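1. quick check, what structure comes out for this input:
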Amino acid sequence: MSAVKRLFSEGFRVFFLSAGLFAVLAMVLWTGWLAFQAAGGLADLPVTMAPQHWHAHEMIFGYGGAALAGFFLTAVPNWTGGKAAPHRFIALAAGLWLAGRLALWFSGALPLPVVAVADLAFAPLLAVQLLMQLLRRPRGPQLLFVAMLALFWLSNLLVHLDWLGLTASAGQGLRGGLLVLAGMIVVMGGRLTPGFTRNAMVASGREDRLPVNPRPLAAGSVTAAIAVPVACLAGLPETLTGAVALLAGALALCRVALWRGGWTWRRPILWTLHLSYALNALGLVLLGLAGLGFGSEIAALHVLAIGGVGGMTLAVMSRASLGHSGRALVAPRGVVLAYALLPFAAALRWIGSAVPQVYEPAVLASGVLWVMAFTLYLAELWLVWWQPRLPRAPVGAPR
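-> Take a look at the predicted model:
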């Protein structure tokens, strides 16, 4: 099998590679534009929408969409025991995702209906594929992700309807899309993080004080986390949406406190899951407080986006790339550094919004740290996506 065909043989390969490349490229363009503006330049981006809308949209629906696709196309066959999507489908899906990114970037020269169609075609294709696979062995918790993917697409639709001049819903759609991603982290991260930690602890010989994940607490946390984007997309009052977000974040923090995160400090591939889950929960708390009139909403959204979504997707993409390629579940040094850089990027971006006097240097430094993190991720895992799967993980590798 050629390296190019291998790239499209499994969803994690092309989409986790694409997510990393786009994370770097999109942030270089955005940070470079901000730096130019700060220096007094007047250059415009070749986009028809407001530059900040392009940035937010592409990090949520561009980067986030690629990360979701790689995860679902890899995980769902394992859940159902069915065959993975054929390489032709993966290539088609990757092509549609790329078409959306190009359409957005060149939107200043394209009819906006064409931009909308190009960008909105990706998620339904992915959802149909997932639904066909999940219906072979239907389980409610897994089918929930199809519903959340539909909410993700609806959020994107609201953004495009605004850009088409039909509504005034771009802000609502952008927030909804980010909150759907945060909700997915509460749902799936709430299974993966304690599960992987428990497995590693048992494998090390530990039999007591294992992570606990009480069902009532998990159910309440998941329900609240899903209710947040629903409330946002439904246009409910900010105070009500803020109260739900505050509840969702508080419940998620209670959960992660029970997962024995301190035990993982020597295992970066585990502690990054705990830290990212906690930052996602903290972002929801801060967003809830902002909705109730305490603090900056923009600052809260960036803690959620960089520390929560960025951190958890980096953690899952690196772990899945190693595990599904037959390699040991030990993060390379560069990836460990990437894990550490994103929380600092989130903190700097929060400071930039919370303290206007240092806005420009803090935001630019945050962007640089993001680019560094994903450049390290690409450098360390580049060959993993192109090379054949190893016959089995090295002896003694943690699972």
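2. contacts, neighbours, all on C-alpha from now
-> OK.
3. my read: residue 351 touches residue 298, true?
-> No. The criterion here is C-alpha atoms under 8 Å, and residue 351 misses it with residue 298 at 10.7 Å.
4. and the helix or strand harbouring residue 64, what does it pack against?
-> For residue 64, the host element (DSSP states H and E) is helix 64-80. Where contact means 3 or more C-alpha pairs under 8 Å, 6 or more residues apart in numbering; DSSP states H and E, helix 64-80 is packed against helix 11-38, helix 122-134, helix 311-323.
5. show me the strands in the stretch 101-250 of the chain, by range?
-> Counting by DSSP state E, counting those that start in this stretch, the stretch 101-250 of the chain has no strands at all.
6. let me see the residues that make contact with the helix holding residue 64.
-> Contact with helix 64-80 is made by 10-16, 18-19, 83-85, 97, 123, 126, 130, 133-134, 136-137, 181, 313, 317, as judged by C-alpha atoms under 8 Å, 6 or more residues apart in numbering.
7. which among the residues you listed end up buried?
-> 10-16, 18-19, 84-85, 97, 123, 126, 130, 133-134, 181, 313, 317 (16 or more other C-alpha atoms under 10 Å).
8. distance to residue 197 added to the helices and strands packed on helix 64-80, as TSV?
-> Listed next are these as TSV, based on distance: least, C-alpha to C-alpha, whole Å:
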stretch	distance to residue 197
helix 11-38	22
helix 122-134	26
helix 311-323	13
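9. ok, which of these comes nearest residue 382?
-> Closest approach to residue 382 among the helices and strands packed on helix 64-80 is made by helix 11-38 (7.5 Å; C-alpha to C-alpha).
10. could you also give me the structure for this next sequence, so I can compare it with the first?
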Amino acid sequence: MGSASSAISPTLRGAFRPFFLGAALLAVVALPLWAAVFSGANVPAPAGDALAWHRHEMIFGFAGAAVIGFMLTAIANWTGRKLLAGWSVAALAALWLAVRVAFLFGEPGMAMVAEGTLFLVVAGFAAREINASGNRNMPIALAVALVGAASVADLAVIARLIADNDTGWRAGLALIAVLMSLIGGRIIPAFTRNWLVKVGKAPPHPVMPTKPDLVIVAATALLLGLWAFGVAPPLLGWGLMALGAAHLWRLSRWQGWRTLADPLVAVLHLAYLWLPVALLLLGSGVIDPALPRSAGVHALGAGGAGLLILAVMSRASLGHTGRPLAAGPMLTAAYALVLVGAVVRVIAAAGYWAGIAPIHLSATLWAGGFALFLVLYWPILTRAHISDPAR
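-> Next up is the predicted model:
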């Protein structure tokens, strides 16, 4: 599959490099394009159903790229095996890009085949590495495979190969939430504990997941799975709201208020806070169908997934290239832009700010945060590790 030798282009020395750049570039390009199309501007529009394009690209294109980049890089740490690099990474990144181009220009069928192949290959590689090392992270590989299945289902609807329904994109969003719950539940308390110890903060410190955490993750998968498949009795709504409260309790155990001096750690807690907010909004929408479901969807997508992806990409990129784990003013501003952009979008979706102005404002702020990420991280992600004498 390749190795991270000095003969390989720095941009291909780890999947996090091209996939994190791709995710950020898609955020900067696709969201303003959608806002322009939504407002009726005379711009080149995505072929076919523009709303379906927007949903798919944000869930499976943007978030999907971040998940792939993170997993294919983290798996080397999980298993102790070689980091995927070189032409293998280039081929996967090219396949991801081919999906974006095919879908944008009105070929959802071609995009379906290419994206299904991409997620299948990534999940298969991850499963092979995890199985060979006896690692415990097989559920994450399974989740990635299911994201690929949801993507294929969504594109099959868009290509009119199967009956029109929302199951594909809703399942994709639900799986992203499950990954947030699973991976966030590991890295947030761990990074928080490490920082508190480093700066000499007195115990108690956050602990790694316990049985209640596992129950909450399992309940997240179950209840959001029912939501994805359109099961909507009032009991599910109350269950989602109770789950939101459980995630708030879980987050409170991680002591995020003690990390405000370090934006690189504090932003992880702010991002995770969006998950219970989204669950409360989704649950309310199930109980009372008159309430707009879009508020919960955007709280989960633009808020939770968007901010957590930015937080993880910025931190992982620093760590994997040998740079200090510190957030300067520009990175902190990027976090703030994405956070405020998500807040504006949820307020508008909930019906408290009418008109096209909040849509444009939220898109500008949110995309602006990822534009700042690109300015800061393009040179980091396209250059060798800081310890490399050949850099």
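11. highest mean neighbour count out of the helices and strands packed on helix 64-80 of the first structure?
-> helix 311-323 (a mean of 23; mean count of other C-alpha atoms under 10 Å).
12. what's the matching residue for residue 369 of the second structure over in the first structure?
-> Aligning on TM-score structural alignment places residue 369 of the second structure opposite residue 373 in the first structure.
13. so that match touches residue 333, yeah?
-> No. Taking contacts as C-alpha under 8 Å, residue 373 of the first structure lies outside contact range of residue 333: 11.6 Å.
14. check which helix or strand covers residue 377 of the first structure.
-> Since the elements are taken from DSSP H and E, residue 377 of the first structure ends up inside helix 359-386.
15. let me know the angle separating that helix from helix 311-323.
-> 20 degrees (axes from the mean of the first three to the mean of the last three C-alpha atoms, to 10 degrees).
16. and helix 359-386 of the first structure against the second structure, how far off on average?
-> When the second structure is superposed, helix 359-386 of the first structure averages 0.9 Å from its matched positions, counting by mean C-alpha distance after the TM-score superposition for the first structure.
17. how far out from the middle of the chain is stretch 200-212 of the first structure?
-> Centroid separation between stretch 200-212 of the first structure and its chain, computed with C-alpha atoms, centre = their mean, to the nearest Å, is 28 Å.
18. do the same with stretch 213-227 of the first structure
-> Distance, stretch centre to chain centre, for stretch 213-227 of the first structure: 20 Å (C-alpha atoms, centre = their mean).
19. next: stretch 19-37 of the second structure.
-> Its chain's C-alpha centre and that of stretch 19-37 of the second structure lie 14 Å apart, by C-alpha atoms, centre = their mean.
20. next one: stretch 227-239 of the first structure
-> 20 Å.
21. what count of nearby residues applies to the closest residue to residue 313 of the first structure other than its chain neighbours?
-> Nearest non-adjacent residue to residue 313 of the first structure, counting by C-alpha to C-alpha, 6 or more residues apart in numbering: residue 67, 6.6 Å away. Residue 67 of the first structure has 25 neighbours, counted by other C-alpha atoms under 10 Å.
22. map residue 67 of the first structure across to the second structure for me.
-> Aligned partner of residue 67 of the first structure by TM-score structural alignment: residue 66.
23. now swap in residue 185 of the first structure and tell me
-> In the second structure, residue 185 of the first structure lands on residue 180 (TM-score structural alignment).
24. residue 384 of the first structure now?
-> Residue 384 of the first structure maps onto residue 380 in the second structure, by TM-score structural alignment.
25. same question, residue 362 of the first structure
-> With TM-score structural alignment defining the correspondence, residue 362 of the first structure maps onto residue 358 in the second structure.
26. OK, contacts around its match?
-> Residues near residue 358 of the second structure by C-alpha under 8 Å, 6+ apart: 344-345, 348.
27. mark which of those residues are part of helices, please.
-> Members of the contacts of residue 358 of the second structure lying in helices (criterion: DSSP state H): 344-345, 348.
28. do you know how far the counterpart of residue 336 of the first structure in the second structure is from residue 194 of the second structure?
-> Correspondence of residue 336 of the first structure to the second structure, assessed by TM-score structural alignment: residue 332. To residue 194 of the second structure, residue 332 of the second structure is 20 Å away according to C-alpha to C-alpha, to the nearest Å.
29. show me the helices in the second structure, by range?
-> Going by DSSP H, the second structure shows helices at 16-38, 50-56, 64-79, 87-104, 108-133, 138-158, 167-198, 211-228, 234-252, 263-287, 294-298, 306-320, 329-349, 357-381.
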